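> predicted model and sequence below, questions to follow.
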Amino acid sequence: MTTDKRVKQAIRFREEEVGRLMWLTNSAESATIIGISGVGKSNLFHHLLDPATQQHYLGDKANNYIFVRVNFHYAPDFTSRTTYSLIIEQFELLDEHTARYNLPSDAITRISQYHDRLLAAGDDLLMVQRQFKLAVHEILRHSERKLIFLFDQFDHLYRSADPRLFANLRGLREAYKYRLCYFVFTRNSLLAMGELDRARDEFYELLAANVIGLKTYSPTDSLHMLLRVAKRNQLTLKKEYLPILLMLTGGHAGLLRATYLAMVKDQVSITTHYSRRENFERLLAHDNVEAECEKIWTGLTLEEQELLADLVANRPIKTNTLAFTHLQLKGILTADATPTLFAILFSLYIDKLRNIRERIIKIDPITRTISIAGKRTRLKAFQFHVFKLLYEHTGQIVSHDDIIRVGTPQISAENFALRMSNLIHLIEPNPQNPQYIEKVGSMGYRLQD
């Protein structure tokens, strides 16, 4: 629960987004915050957890609000037991702040006891749920106290967890209606992750009214970040660099940092020896700059990638699609009458990938969708993991053992053969004469593009 002094922000950092989140906090409304890779979610988390930020926006009642961040990136699995355990671990970290939140001195001791019982419950889901609810009740025992969950890397949990988990989280919200809310941070809209079951659908209803796009930094926030990067690396930030860097990166935190360090630390300078485009391409060729662009790109859905590829290639784009709406929400496309990409470097990166439309086989890890010769198919988890492995080794034979290892390690040979047959029947136009997934005798399988 402590804040990281190294990334302490100015009080008005991301003022628009933080102001809206604090307003929702005050009314105990839940929200989804969508942000692309490298956009600065970690700094936002630290800022929201900073007591000075809470005091600024929530005033004298700030200590009645308990913000709990849970990062599901570190979850070993997405069972209900693991999820609840990760949350209670964050409750236990409140032991240093009991005075601030007016928690009884023995409250954390009781929460730890509930945690121990939860872990000992094993597969007894009713007992697991009960211990978790008792821990939440311990936090909210005081009638003035409010609990705000900040769920990071929520995409994977939402896609993989048991529906009963979401039913229980929804039930908690109903039990503490104006005293508990969820802020879930994702890289993509939850709607883009496929069909919802009833429990997920009802949990999504809590978030649907408040969807916030975490866009790139403002010029002021960009300047503050660059000054910190310069100080940390014992460099100087020249005033004339800022407008150039903003033009190149659009204020994207990761891209901004990588480009600045490439220019100043690694001496990839902009000179008159090269044309404007050549200068920019030299920067894009820097490993860290290209890596930031790649992380943004691979975090997009296939539909979003294809739309951006069409835009960069000056082909017509459809503006009445969910993909277009999400790209604007994320700040990748501007909200102008004639939308443009947020950063020159990212536009150049996409231009290098202009053959995306021509690829026969494409995969979308976000939605577990594949596209073969224009036909889109949504796969189950096992099917997608197997297909992704074959795709990453296109043209090569992948052994049965390697496929089983990435798909389902505990599976019989008969069941494996059946699942592979089902996958082939699902994607092949003529399963009796496969064009794409080839069975190579007893050696394994090979994907042909």
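Nice, I can see it.
> contacts and neighbour counts: CA atoms only from here.
Will do.
> secondary structure class for Tyr182?
Here Tyr182 takes the strand state, with states given by DSSP: H, G, I helix; E, B strand; the rest coil.
> need the contact list for it.
Residues in contact with Tyr182 (CA atoms under 8 Å, 6 or more residues apart in numbering) are 29-31, 148-151, 207.
> repeat that with 6 Å
Tyr182 makes contact with 30, 148-149, according to CA atoms under 6 Å, 6 or more residues apart in numbering.
> so which of those residues is surrounded by the most neighbours?
Among these, the one with the most neighbours (other CA atoms under 10 Å) is Ser30, at 25 neighbours.
> my guess is that residue contacts Tyr204, does it?
No: if you go by CA atoms under 6 Å, Ser30 and Tyr204 don't touch, sitting 9.7 Å apart.
> which residue ranges form the strands in this protein?
Ranges of strands in the chain, per DSSP state E, are 31-34, 65-71, 146-152, 180-186, 211-213, 361-364, 369-372, 375-378, 397-399, 437-440, 444-447.
> and the third one, what other elements does it pack with?
Just to be clear, that refers to strand 146-152. In terms of contacts (3 or more CA pairs under 6 Å, 6 or more residues apart in numbering; DSSP states H and E), strand 146-152 is packed against strand 65-71, strand 180-186.
> burial of Arg315, as a residue count?
Look at Arg315: counted by other CA under 10 Å, it has 10 neighbours.
> meant to ask about Gly331, not that
22.
> residues touching it, list them.
Applying CA under 6 Å, 6+ apart to Gly331 gives the contacts Lys215.
> 10 Å instead?
Taking CA atoms under 10 Å, 6 or more residues apart in numbering, we find Gly331 in contact with 34-36, 39, 213-216, 250, 252, 325, 341-342.
> please apply the same query to Ile33.
17, 21, 41, 150-152, 183-189, 207, 210-214, 330.
> what's the answer for Thr236, then?
226-227, 229-230, 264-265.
> top of these by neighbour count?
Going by other CA under 10 Å, Leu226 tops those with 20 neighbours.
> which one is that one nearest to, not counting chain neighbours?
Arg257 (6.9 Å; CA to CA, 6 or more residues apart in numbering).
> that neighbour: neighbour count?
By other CA under 10 Å, 22 other residues sit near Arg257.
> relative to Phe154, how far out is the residue nearest the centre of the chain?
What sits nearest the mean C-alpha location of the chain, by CA atoms, centre = their mean, is Arg187, with 3.3 Å. Separation of Arg187 from Phe154 (CA to CA, to the nearest Å) stands at 9 Å.
> what do you get for Pro51?
Distance, Pro51 to Phe154, by CA to CA: 24 Å.
> these two: which is more packed in?
Phe154 (21 against 14).
> returning to that earlier point: determine which of the strands of the chain approaches Leu390 most closely.
In terms of CA to CA, the element of those nearest to Leu390 is strand 444-447, at 5.6 Å.
> next one for the comparison:
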Amino acid sequence: MMDNYNPNQSPRLLTTFRAADLEAVFGLIHAGQSVEIIGVGSVGKSNFVRHLIRQDVLDTFLHQRYQEKAKIVFVGLDANSLLEPLPSAFNPHQPSGWSGYELLASRLLRAVVEQGILDHLPPEHHAHPEELYAMYQRLWPDDKASVNIIAFRYIEDMLQRIFSAISNIRFVVIFDEFEKFIRELPPRFFQTLRSLRDQFKDRLMYIITARQIMPLLIQTRLYDEYEPFIELFARHYLLPYRPSDTEQTFRRLSIRRDLPPPPLEMREQLMAVTGGHAGLLRASFSAWAPLKVIHPQMSDEEMIRTLLQINEIQEECKTIWRSLSQDECQILFDMVRAQQRNQPIEVSPYRPMAQLLIQKGLLLQTEQMTFANIRPPLFAAFLYASIRPETPSISDVEMNKNPNVIL
């Protein structure tokens, strides 16, 4: 609880933040399993990954709870750091995987150096950081055509040298915002990642974060080329915050912005209307302070109506909508239209796209689902206001205009 608000407290999240998610993901890592973390836009995937790799969180969940004996080294990859792609040596009209290999080698070397994993080795040892750096430099020869072909071999050799020097180490490579990697890198790059995993087994794992499950990110005609990589992953859905996570979020926002948190009753109400969605919670804090447009005496309907007048709230709702596939949007569109026209609609929870929306926390599962099942309530109200009754189809929905909120 935050009744004793102290602006001098640290905004650092406690190790218990998203504890259930941490336990699930670390359980998979401990078992040597790669993990696909799926969540709608602004649900907090990147923030979760930053929390996941904290040493105190690792100690609490992986080493104490699961008794992991190996040293786990996380290697974070940001698609925005990919260098300009080089053309494939086999097809100059297609990009090669060189920029992916360069980024992986660079961040692998950085992780090894920053954590001092190999500092005890003599300079002449084949796995000494200076030797690994020399290998990294070989990714930059003058003959670009040849480096495209052999770049993977350098990555392979770097990992082999590290694993042969230290037996008690496991690497977890994190691809945050995986959609960008899919767009930038060819299928062959991901096939070679599968090859690395097959060689080094559970000493090498991958984590990806994405708004959509991998099969929906890949063109149908290319699925067979990605399938060996997809088969590596167990899937974990990152849902909105639980009440204890919401409390930590309000505490953190209060300290960072040097503003008092909303009273307990209002925090609970904001949790209810936002469903604990990270982006909506952050945006709703501004409605309390500094805007002061919400107050404890408001009903849920009044609060939703007020919040939807705030541009930041509208943008967060648009982010959720845009993170969905067209088939997912179609289900929500049909529910909204039926509600507007007072027509019956019953969506089966067993439809694949409906099941995906349930897994993402956007539909409450019941035997037959209607508009009342859309979650969170604030997002449902946004859709109702944004999808005009006269809109003929989903392709005509305009999310760029501010909705005329009528509840």
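Sure, I can see it. Keep in mind that what you see is a predicted model, and the values were worked out from it rather than measured.
> what would you report as the TM-score here?
Taking TM-score structural alignment, normalised by the length of the second structure as the basis, the two superposed chains have a TM-score of 0.80; 357 aligned residues with a CA RMSD of 2.7 Å.
> could the helices and strands packed on strand 146-152 of the first structure go into a markdown table alongside distance to Leu134 of the first structure?
A markdown table is the format used below for those (distance: least, CA to CA, whole Å):
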| stretch | distance to Leu134 of the first structure |
| --- | --- |
| strand 65-71 | 16 |
| strand 180-186 | 15 |
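> winner for burial among those?
Across these, averaging neighbours per residue (mean count of other CA atoms under 10 Å) puts strand 180-186 on top, at a mean of 24.
> what range does that one cover in the second structure?
Aligned by TM-score structural alignment, strand 180-186 of the first structure falls on residues 204-210 of the second structure.
> that stretch vs the first structure, average offset?
Comparison of stretch 204-210 of the second structure with the first structure after fitting gives an average deviation of 1.0 Å (mean CA distance after the TM-score superposition for the first structure).
> residue contacts, the corresponding residue of the second structure for Gly213 of the first structure?
Here Gly213 of the first structure is matched to Tyr237 in the second structure, going by TM-score structural alignment. Applying CA under 10 Å, 6+ apart, we find Tyr237 of the second structure in contact with 21, 36-40, 45, 209-211, 213, 356, 359-361.
> and those residues, which is closest to Val75 of the second structure?
Within those, distances to Val75 of the second structure taken as CA to CA reach their minimum at Thr209, with 13.8 Å.
> just checking, the closest one touches Ala79?
No: applying CA atoms under 10 Å as the test, Thr209 of the second structure and Ala79 come out as separate, 11.7 Å apart.
> got any residues that touch both of those two?
Both Thr209 of the second structure and Ala79 are contacted by 175-179, under the criterion CA under 10 Å, 6+ apart.
> possible to save those residues as TSV with distance to Leu108 of the second structure?
Putting those into TSV (distance: CA to CA, whole Å) gives the following:
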residue	distance to Leu108 of the second structure
Phe175	13
Asp176	15
Glu177	19
Phe178	18
Glu179	21
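> the aligned partner of Leu48 of the first structure in the second structure and Thr15 of the second structure, how far apart?
By TM-score structural alignment, Leu48 of the first structure lines up with Leu52 in the second structure. The spacing between Leu52 of the second structure and Thr15 of the second structure, counted by CA to CA, is 9 Å.
> okay, the two: which has more neighbours?
Taking other CA under 10 Å, Leu52 of the second structure and Thr15 do not tie; Leu52 has more neighbours (21 against 18).
> right, and the more buried one touches Leu14 too?
No: Leu52 of the second structure lies out of contact with Leu14 (CA under 10 Å); the separation is 11.5 Å.
> and stretch 321-333 of the second structure, which residues are buried?
Of all the residues in stretch 321-333 of the second structure, those buried under the rule 16 or more other CA atoms under 10 Å are 321, 323-324, 328-333.
> and those residues, which is closest to Leu83 of the second structure?
Each of those was checked against Leu83 of the second structure using CA to CA; the closest is Ser323, at 25.7 Å.
> just checking, what packs against the helix ranked longest in the second structure?
Ranked by residue count under DSSP state H, the longest helix found in the second structure is helix 144-165. Counting contacts by 3 or more CA pairs under 10 Å, 6 or more residues apart in numbering; DSSP states H and E, helix 144-165 of the second structure packs against helix 98-114, helix 129-137, strand 169-176, helix 187-200.
> starting at the chain centroid, how far to the last one?
Here helix 187-200 of the second structure is found 22 Å from its chain centre; the criterion is CA atoms, centre = their mean, to the nearest Å.
> which residue packs closest to Asn373 of the second structure, ignoring adjacent ones?
Excluding the flanking residues, the one nearest Asn373 of the second structure by CA to CA, 6+ apart is Leu364, at 4.9 Å.
> the one you found contacts Ile374, correct?
Yes: between Leu364 of the second structure and Ile374 there is a contact at 6.5 Å, judged by CA under 10 Å.
> more neighbours: which of the two?
It is Ile374, of Leu364 of the second structure and Ile374, that has more neighbours when counted by other CA under 10 Å, with 23 against 19.
> residue in the first structure matching that one?
In the first structure, Ile374 of the second structure lands on Leu341 (TM-score structural alignment).
> ok, that match - contacts?
Here Leu341 of the first structure is in contact with 250, 308, 311-312, 327-328, 331-335, 347 (CA under 10 Å, 6+ apart).
> could you see which of these carry over to the second structure?
Conservation of the contacts of Leu341 of the first structure in the second structure, assessed by both residues aligned by TM-score structural alignment, their matches' CA atoms under 10 Å: retained contacts are 308, 311-312, 327-328, 331-335, 347.
> highest neighbour count among those residues?
Of all these, the most densely surrounded is Leu308 (26 neighbours; neighbours counted as other CA under 10 Å).
> tell me how far that one lies from Leu172 of the first structure.
As judged by CA to CA, Leu308 of the first structure and Leu172 of the first structure stand 40 Å apart.
> look up how far Leu227 of the first structure lies from the spatially closest residue to Val264 of the first structure that is not a sequence neighbour.
Using CA to CA, 6+ apart and skipping the chain neighbours, the partner closest in space to Val264 of the first structure is Leu235 (7.8 Å). For Leu235 of the first structure, the distance to Leu227 of the first structure equals 9 Å [CA to CA].
> kindly report the same for Thr271 of the first structure.
Thr271 of the first structure sits at a distance of 23 Å from Leu227 of the first structure (criterion: CA to CA).
> again, but for Ser269 of the first structure
With distances taken as CA to CA, Ser269 of the first structure is found 19 Å from Leu227 of the first structure.
> check contacts around whatever residue of the second structure lines up with Phe151 of the first structure.
In the second structure, the residue paired with Phe151 of the first structure is Phe175, using TM-score structural alignment. Counting by CA under 10 Å, 6+ apart, Phe175 of the second structure touches 36, 75-79, 181, 206-210.
> between all of these, which two are separated the most?
Largest pairwise distance in those, by CA to CA, is 17.2 Å, between Val75 and Ala210.
> that concludes my questions; thank you for your assistance.
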